[in-house]
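pasting the structure only:
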């Protein structure tokens, strides 16, 4: 398939004649919102599945092929960097694409990369395949952004976005159970075959289940559907003509708040990924925890994060009227208390410390989920995926910093340096959110797309 044919295949579906019967619109919206939501949820679980499969097969890969920890770590860093760049590329492409095909194709290619990873023995082939995988990982979240932006109105979007974001946690919970289980029983190659094969299968389900935005099905914009006062639906959906590329880039890069959010995302991911990757080692080395107990801290961290994402979305809708930065600054204040409590070992009880780690997960995953949502809401709806992808690029640069650079900080300054890095990152987030709140009165939060009357 040539590049031109591929782009034509992925392009947005044409608009259909608008449906003006209110009951028919409500019936179709209720059905398709549910179907599209569970489809993108399941789909993203398996994007995460194919992203983290290597992590849990890594000990057996190292033993089988005699690879060093630094060699394995370089593969992981390469994934983060290629995924970070792909978030931008995937975001821009997704603004012009049909999410039905875009997400399915991306998952199909990540499945293929996992499958081929299990076939090779060369270190540099491992490296190249995992960079390839990282590129198509960036095709997962942008179509989810597009579906959530077009099928769910702003006043409810935080709740649905929060629920959708728990797919990370579901995927993260399934991976160690399944991949480690298959690898332990049949070898690491079969674990990669399994991850690849099931993801290819799920991609075919996505192709069947998903659809493009509402106007491609003759439906009015979701704001009209959610507003019961609008009895007359004799209007066309928001203008679907894609923004010219230069206009799209300006729409994202000329918004100061998008830059503030993106920079904050980098530091949010430093805190989140550092906790995820380094806390078990800290608890073993400094607190005398067993390996199993230290590893269970991440379970508490993820459980706290799961609830934190849902509550963040719901609270920012219900109590903060969509003012996401206000909720995020409260989260940074809470983390400003919790992280030093863990550092200074305020509670010498292991169960209380696990509770603190769970609360840290709760308050760090809240801003994490809201940054991407907020970035998408700040721009023209037709640039939502690009804005989300731009912010996401910064996030995975932050994740990359927690690998080799964070290791060097710990080598030079010990765990004091580790906690100083977390507190510094938290301080930067607080400053950025404070600036946003102070400037928000003069800023238009969401650029709405024009709505034109239907042609007579």
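Alright, I've got the coordinates. Every value quoted in this text rests on a predicted model; they were computed, and no experiment measured them.

hey, let's count contacts and neighbours off CA atoms from now on
OK.

and the gap between the most centrally placed residue in the chain and residue 262?
Among the residues of the chain, the one closest to the centroid is residue 141, at 5.7 Å (C-alpha atoms, centre = their mean). To residue 262, residue 141 is 16 Å away according to C-alpha to C-alpha, to the nearest Å.

quick check: residue 48 touching residue 170?
No: the pair residue 48 / residue 170 is not scored as a contact, 9.1 Å apart, by C-alpha atoms under 8 Å.

once you drop chain neighbours, what's closest to residue 121?
Closest residue to residue 121 apart from its sequence neighbours, by C-alpha to C-alpha, 6 or more residues apart in numbering: residue 65 at 7.6 Å.

what's the burial count for that neighbour?
11 (other C-alpha atoms under 10 Å).

can you list the buried residues in stretch 89-98?
Of the residues in stretch 89-98, those buried by neighbour count under the rule 16 or more other C-alpha atoms under 10 Å are 89, 90, 91, 92, 93, 94, 95, 96, 97, 98.

quick one: the last one from residue 207, how far?
Okay, so that is residue 98. Relative to residue 207, residue 98 is positioned 11 Å away (C-alpha to C-alpha).

so residue 91 makes contact with residue 385?
Yes: contact criterion C-alpha under 8 Å: residue 91 and residue 385 qualify, at 4.5 Å.

next, show the common contact partners of those two.
142, 143 (C-alpha atoms under 8 Å, 6 or more residues apart in numbering).

number of nearby residues for residue 289?
Around residue 289 there are 16 residues (other C-alpha under 10 Å).

what about versus this one:
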């Protein structure tokens, strides 16, 4: 009985990760897709666009600090739900009201703050629910949700902007969809097995034992050990370079094609989805490879 419930919640969690992360990326893409229209309608300069893009990244970074200070008693279910809900509400506010550069940038910073909670929450819930040799696949599926949203967003937003005659309406529509999805996420997400199996003694005991082991491992792994690890800094540098390239491609390619290469706006918008198409393949491939390597390591250790 307990195993059946666990399997059910694991399936629901995969759906939650996929849909919730896709919703976050969908609302995030509104700004990148409509950069030419924002410049035209609001009389902004490229430097203004850069400032607003930077505000999102600042909010995103601040959320990482905030998440690390959250007490363990706060369920990741609600952290994840608030992330999806908050990003949707911010998009609604951006679409409904006329904003100065400062107010738009401030709201986009808050959007970045909410969205920064998404991936760390997914990773921590994956660690709590799934064994080490299946986490790569689960995270890969969650990443595919975001990549598919990013791939479809340019074409969908272009259609909606033509149909509803304006970019503001698209901000509102994506925000409302995100708010609705946050309700679904709240229903089908649980932060850890303990939230589901608290009435089942055997499973609760097993989970408590596993959490105890994780706690002991965490205590032994001090911050000094992390910061003195060469691998840690290699990962940080790799992440920095990857995100630098991603920001350039996703935020500035469209303007470059329109202004320098004289492409039509419709053509330039559609090129934004090509990057995300590659991400779909990459997420699935890396996820399955990570699980295979982890399983191989476990087999070698058990010899």
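Nice, thanks for sending it over. The model shown is predicted, which means the values in this text are computed figures rather than measured ones.

care to give me the TM-score?
TM-score for the superposed chains, counting by TM-score structural alignment, normalised by the length of the second structure: 0.80, backed by 286 aligned residues with a C-alpha RMSD of 3.4 Å.

by contact count, what packs against the longest helix along the first structure?
Secondary structure of the first structure read by DSSP state H shows that its longest helix is helix 22-65. Packing partners of helix 22-65 of the first structure (3 or more C-alpha pairs under 8 Å, 6 or more residues apart in numbering; DSSP states H and E): helix 69-96, helix 99-117, helix 123-137, helix 141-151, helix 167-186, helix 188-209, helix 222-226.

closest to residue 280 of the first structure out of these?
Nearest of these to residue 280 of the first structure, taken as C-alpha to C-alpha: helix 167-186 at 15.7 Å.

residue in the second structure matching the residue nearest to residue 121 of the first structure?
Alignment note: residue 65 of the first structure maps to residue 42 in the second structure; criterion TM-score structural alignment.

and if you look at residue 109 of the first structure?
In the second structure, residue 109 of the first structure lands on residue 86 (TM-score structural alignment).

about what we covered before: with distance to residue 342 of the first structure added, can I get the helices and strands packed on helix 22-65 of the first structure in TSV?
Output for those, formatted as TSV (distance: least, C-alpha to C-alpha, whole Å):
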stretch	distance to residue 342 of the first structure
helix 69-96	27
helix 99-117	38
helix 123-137	34
helix 141-151	33
helix 167-186	23
helix 188-209	36
helix 222-226	45
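
between these, which gets nearest to residue 35 of the first structure?
Of all these, helix 188-209 sits nearest to residue 35 of the first structure, with 7.0 Å by C-alpha to C-alpha.

which residues in the second structure does that closest one match up with?
So helix 188-209 of the first structure sits over residues 167-188 in the second structure, by TM-score structural alignment.

then stretch 399-414 of the first structure?
Counting by TM-score structural alignment, stretch 399-414 of the first structure corresponds to no residue in the second structure.

show me what residue 50 of the first structure aligns to in the second structure.
So, by TM-score structural alignment, residue 50 of the first structure is matched to residue 27.

hang on, the earlier thing: dump the residue contacts of the match of residue 109 of the first structure.
Contacts of residue 86 of the second structure (C-alpha under 8 Å, 6+ apart): 111, 114, 179.

the second one -> the first structure?
So that's residue 114 of the second structure. Match for residue 114 of the second structure (TM-score structural alignment): residue 136.

OK, contacts around that match?
Contacts of residue 136 of the first structure (C-alpha under 8 Å, 6+ apart): 83, 86, 106, 107, 109, 110.

once you drop chain neighbours, what's closest to the fourth one?
It stands for residue 107 of the first structure. Residue 107 of the first structure sits nearest to residue 203 (C-alpha to C-alpha, 6+ apart), 5.6 Å away.

how much space separates residue 51 of the first structure from residue 132 of the first structure?
11 Å.

which one's more surrounded, the two?
Neighbours were counted for residue 51 of the first structure and for residue 132 using other C-alpha under 10 Å; residue 51 has more, 24 against 20.

so residue 237 of the first structure, which state does it fall into?
coil (DSSP: H, G, I helix; E, B strand; the rest coil).

which ones are touching residue 160 of the second structure?
For residue 160 of the second structure, the contact set (C-alpha under 8 Å, 6+ apart) comprises residue 170.

please repeat the previous calculation with a cut-off of 6 Å.
Applying C-alpha atoms under 6 Å, 6 or more residues apart in numbering, we find residue 160 of the second structure in contact with no residue.

that one and residue 198 of the second structure, how far apart?
For residue 160 of the second structure, the distance to residue 198 of the second structure (C-alpha to C-alpha) stands at 46 Å.

sorry, back to before: could I get the contacts of residue 86 of the second structure as JSON lines with distance to residue 301 of the second structure?
Compiled in JSON lines, the contacts of residue 86 of the second structure are given as follows (distance: C-alpha to C-alpha, whole Å):
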{"residue": "111", "distance to residue 301 of the second structure": "44"}
{"residue": "114", "distance to residue 301 of the second structure": "40"}
{"residue": "179", "distance to residue 301 of the second structure": "46"}
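
brilliant, that's me finished.
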